[in-house]
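Asks: Give the three-dimensional model of this entry:
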Amino acid sequence: MDAFTLSRIQFAANISFHILFPTITIALCWFLVFFRLRHGATRGTPAALGWEQAYYFWTKVFALSFALGVVSGITMSFQFGTNWPGFMEQVGNIAGPLLGYEVLTAFFLEASFLGIMLFGRGRVSDRVHLAATLMVAFGTTLSAFWILSLNSWMQTPAGYETIDGKFHAVDWLAIVFNPSFPYRLGHKLLASALTAGFLIAGVSAWQLLKGTATDGTRKALRTAITAVAIVIPLQIFMGDLHGLNTLEHQPAKIAAIEGIWHTEKGAALTLFGLPNEKEGRTDYAIQIPKAASLILAHDIDAELKGLNDFPGAHPPVAPVFWGFRVMVGMGMLMLAVAWWGAFMLWRRRGQDLSTLPRLLLGTLVGMTFSGWVATLAGWYVTEIGRQPFLVYGLFRTADAVAQHPPGMVAGTLVAYLTVYVLLLVAYIGVIKYMAEHSTMPTAAVAPPAPQAI
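Replies: Next comes the predicted model:
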């Protein structure tokens, strides 16, 4: 493979590893805010200790996830200079400030209050501790705001002008709030809620099965199942809005997602098949007549553009086609499991959660990292679906790559993959260990007494 292909794989590997952790921390910190609020609301009752236990355990998971997200994010950002210098050279006038805003506002906010959140229990007042948790949660969301603003601008550029081939800002409001940004941000925040929710539910179910559950475990499990049962229908609705926006601004991506090869009215929906890009068809297709036009355009006779309308300017079909189906399939599985869990909780309201069916608990354990699968599949659809462009329709990916020797890029790729596999195994292993050997607080930690001098 040439340096261009290897560099694309390397960046994909870096961002795939990195995105796993912000996808957890963005929403997990809001769960922590909820646990802290419930602790305050139940102060003086037996329930308060359970909420304190839930907060204490999941704060440690948050800290671990946050650390890996920061480290992998720094590594990923280096590649703008090492592998893709043309990107910052051409787009730096827009990308640079947006990345800078993320550091100056979101990252500094998180860093300023994270120490209080992690180590302030018993050393600051409950009100200050809650405020610190709230600020960290707001910071994680603000970070997603700026990063997704830049990514969305690359998908649907607005508010710019080009001078000597370089992009310059004309209207920052149009750049930040570009046409796809609201849908992409909403879709990502809901995806994070599902990822964190199923993580909490899966780990809590594991603790119940292993006999290491506390009252905090039960409260966390009930909160997580209730949250994902509410969020997954909202995510399906947001996905529909996002699809309508993508059809308007990136019709080639939609054509690849649906395997629509030729422009037609009343296009059929392909459920499954084997995209054959060489022959320009989908082999062994299972289709529903006219359903693609109905779902995508909300008009059964709407005309949908085919890939033949974008010669040399449409993405590779197979990865986009299958990535979308993995994402949707996992979403449907999430919906079924979430509502099953919510129904079981409703039937056993007032009862101990140890009476939940072992089949449900085992299924929740199996779904622990389902959010990662859906997130990665959706991210691949988004990023591969933008190809062959970095800035959609304006700046091609091939024009930004550095011409390094392929062997050097391949060597660093292998090194990255080796480290990431080891870190991922360690991350999952640490969470498993904490779930099976967790130490929970029994009372607030008193601040250390001052020492005499």
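
Asks: contacts and neighbour counts: CA atoms only from here.
Replies: OK.

Asks: Now for the nearest residue in space to A252 that is not next to it in sequence: which residues touch it?
Replies: Of all residues not flanking A252 in the chain, H314 sits nearest, at 5.5 Å (CA to CA, 6 or more residues apart in numbering). By CA atoms under 8 Å, 6 or more residues apart in numbering, H314 lies in contact with A252, K253, A256, L307, G385, R386, Q387, P388.

Asks: Please convert the residues you listed to JSON lines, extending it with neighbour count.
Replies: Compiled in JSON lines, the contacts of H314 are given as follows (neighbours: other CA atoms under 10 Å):
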{"residue": "A252", "neighbour count": "27"}
{"residue": "K253", "neighbour count": "27"}
{"residue": "A256", "neighbour count": "25"}
{"residue": "L307", "neighbour count": "25"}
{"residue": "G385", "neighbour count": "26"}
{"residue": "R386", "neighbour count": "26"}
{"residue": "Q387", "neighbour count": "21"}
{"residue": "P388", "neighbour count": "19"}
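
Asks: Second input sequence below; structure requested for side-by-side comparison:
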Amino acid sequence: MAMPGDALLLARWQFAFTVSFHIIFPAISIGLANYLVVLEGAWLMTKRPVYRVLFFFWSKIFAVGFSMGVVSGVVMSYEFGTNWAGFSNAAGSVTGPLLTYEVLTAFFLEAGFLGVMLFGWHKVRPSAHFFATLMVATGTLISTFWILASNSWMHTPQGYMWQDGRIVPVDWIKIIFNPSFPYRWVHMTLASFIVAGCLVVACSAWHMLAGRQDRPVRKAFSMGLWLLLVIVPIQIGVGDAHGLNTRKYQPAKIAAIEGLWETEKGGTSLNLVGWPDMDREETRYAIKVPHLGSVILAHSWTGEIQGLKNFPPEDRPNSTIVFWSFRLMVAMGLLLLAMALLGLALRRGDRIYNARFFLRFAMLMGPSGLIALIAGWITTESGRQPWVVYGVLRTRDAVSAVSAQQVGTSLMVLVVVYFAVFGTGIYYMLKLMVKGPAPFNDEMDEVGTDTGKGNQRFDHRPLSRPTEFIDE
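Replies: As a prediction, the model looks like this:
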């Protein structure tokens, strides 16, 4: 049953707020878990202590991010029942099993090996510890697989049928491997790697600007820049392929992203900037490049892109939002590519470690991966509107029978709690980064260095992995 507009709007704002907080932590966990695999694998192959130092340091950041991600994810699960009962009732037979598979495969795998990875360095053989780290990283990727399968199905649904007012699964292969899933899964996974790379580079740049030039800081900085140099161009290519897929299955979203109202014959212009006006049905102050829209969106000089006026007003996404969120994502991606290429040019003579302008640039780019991630998520989810399951179930029909007052009250409580709890978690992670990895020593078990033993009295919880005081 459709609810009053205020309740629907507040329910959407609440979910947007909680998912924006939540997505930060899994992205950090996915990226850092796989970075830890690289570090420990490099240490096993070379026995160079610098990799071990970096493993101990970044495992602390990972532990905090992983804990925050689990807690914030629980809240979202409850929201499906409190605010989105219409969606759960209609599509629960599809999304419910997919989320259950995520718990049974990914979460159990992560939980089973997490303690060994964080606290088992001196308790199991090196090969067994590396296997545990590999399993935790694999678990994060499997988790991404199932979450993105569920989300992608909501964008490009197939393999289902309507029965007694509910969506019933018919073909699970088609449901899981729906048309947009491969692009979204790879895009999100690479985005998580970029998030981790940005944090590693920015943290290292901070310490080099403060005067540290020891081996762990330099090594982390170099590894992070190599990662971005490889991953960012690949991500741009995946994003292009994703755009072609979106044009085929969600043409209204593409029109909204481009602020395109009229279907242009013989070649579509690209609006570089402008202000899409939903009421006037035009993009004001637009700066256009002829044919560039066709080249980018259709890989053709004369490719035809449908305009928003081809779709009924009630089926149009809010172009004002997605137009600018998409451009923010692209801007961050281009800046990251520029940073990686500039770092490559400065490697001659080790200038990347001493060029202060570049170090400042790298430090300022620390949040860019997360900014691009959230902007991309806004583009994806806002561009799907007014559908919660694209072309199948409208958002207004998915909301629970709740009042605006009820949703507004819970939203205010969540805002206060989230900023208190997760703001503290983010502050803790930043303080750990400011402390930096332990100063390099050839003998890593010296007094004053991190041996990876943790606090053995409390080794049953991830947040006990960081053992030092951050405000000494």
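
Asks: TM-score of the superposition?
Replies: The TM-score (TM-score structural alignment, normalised by the length of structure 1) is 0.94; 441 aligned residues with a CA RMSD of 1.8 Å.

Asks: coming back round to it: to which residue of structure 2 is the residue nearest to A252 of structure 1 aligned?
Replies: Counting by TM-score structural alignment, H314 of structure 1 lines up with R316 in structure 2.

Asks: I'd like the distance between its match and A42 of structure 2.
Replies: 50 Å (CA to CA, to the nearest Å).

Asks: again, but for K431 of structure 2
Replies: Distance from K431 of structure 2 to A42 of structure 2, by CA to CA: 27 Å.

Asks: cool, L337 of structure 2 as well?
Replies: 26 Å.

Asks: Neighbour count for the two, which is higher?
Replies: L337 (19 against 16; other CA atoms under 10 Å).

Asks: Can you show me the helices along the stretch 51-200 of structure 2?
Replies: Remark: helices assigned in the stretch 51-200 of structure 2 by DSSP state H, counting those that start in this stretch are 85-102, 108-119, 126-155, 172-176, 181-209.

Asks: Deepest-packed of those helices, please.
Replies: Comparing the helices of the stretch 51-200 of structure 2 by mean neighbour count (mean count of other CA atoms under 10 Å), helix 181-209 comes out on top with a mean of 23.

Asks: any idea which helix or strand comes after that helix?
Replies: helix 215-249 (DSSP states H and E).

Asks: Please look at V399 of structure 2 and A90 and confirm they touch.
Replies: No. Counting by CA atoms under 8 Å, V399 of structure 2 sits too far from A90 to count as a contact (11.0 Å).

Asks: follow-up on the earlier one: among the contacts of H314 of structure 1, which lie within helices?
Replies: The members of these that map onto helices under DSSP state H are A252, K253, A256.

Asks: what sits against the second one?
Replies: Contact analysis of K253 of structure 1 by CA under 8 Å, 6+ apart lists T246, L247, H314, P315, V320, G385, R386.

Asks: Would you format the residues you listed as CSV with distance to S77 of structure 1 included?
Replies: Below are these laid out as CSV (distance: CA to CA, whole Å):
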residue, distance to S77 of structure 1
T246, 27
L247, 30
H314, 27
P315, 24
V320, 25
G385, 22
R386, 20
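
Asks: out of those, which one sits closest to G341 of structure 1?
Replies: V320 (31.4 Å; CA to CA).

Asks: Buried ones in the helix or strand containing the closest one, by neighbour count?
Replies: Using DSSP H and E, V320 of structure 1 sits within helix 317-347. Neighbour-count burial for helix 317-347 of structure 1, with 16 or more other CA atoms under 10 Å as criterion, is recorded at 317-328, 330-331, 334-335, 337-339, 341-342, 344-345.

Asks: now the angle between helix 215-249 and that helix, please.
Replies: Helix 317-347 of structure 1 runs at 140 degrees relative to helix 215-249, counting by axes from the mean of the first three to the mean of the last three CA atoms, to 10 degrees.

Asks: Can you give the contact residues for the next helix or strand after helix 317-347 of structure 1?
Replies: The C-terminal neighbour of helix 317-347 of structure 1 among helices and strands, as given by DSSP H and E, is helix 358-366. For helix 358-366 of structure 1, the surrounding residues in contact (CA under 8 Å, 6+ apart) are F198, A201, G202, V203, A205, W206, L208, L209, V337, G341.

Asks: So the last one sits against I225, correct?
Replies: Looking back up the chat, that one is G341 of structure 1. Yes. Using CA under 8 Å, G341 of structure 1 makes contact with I225 at a distance of 6.3 Å.
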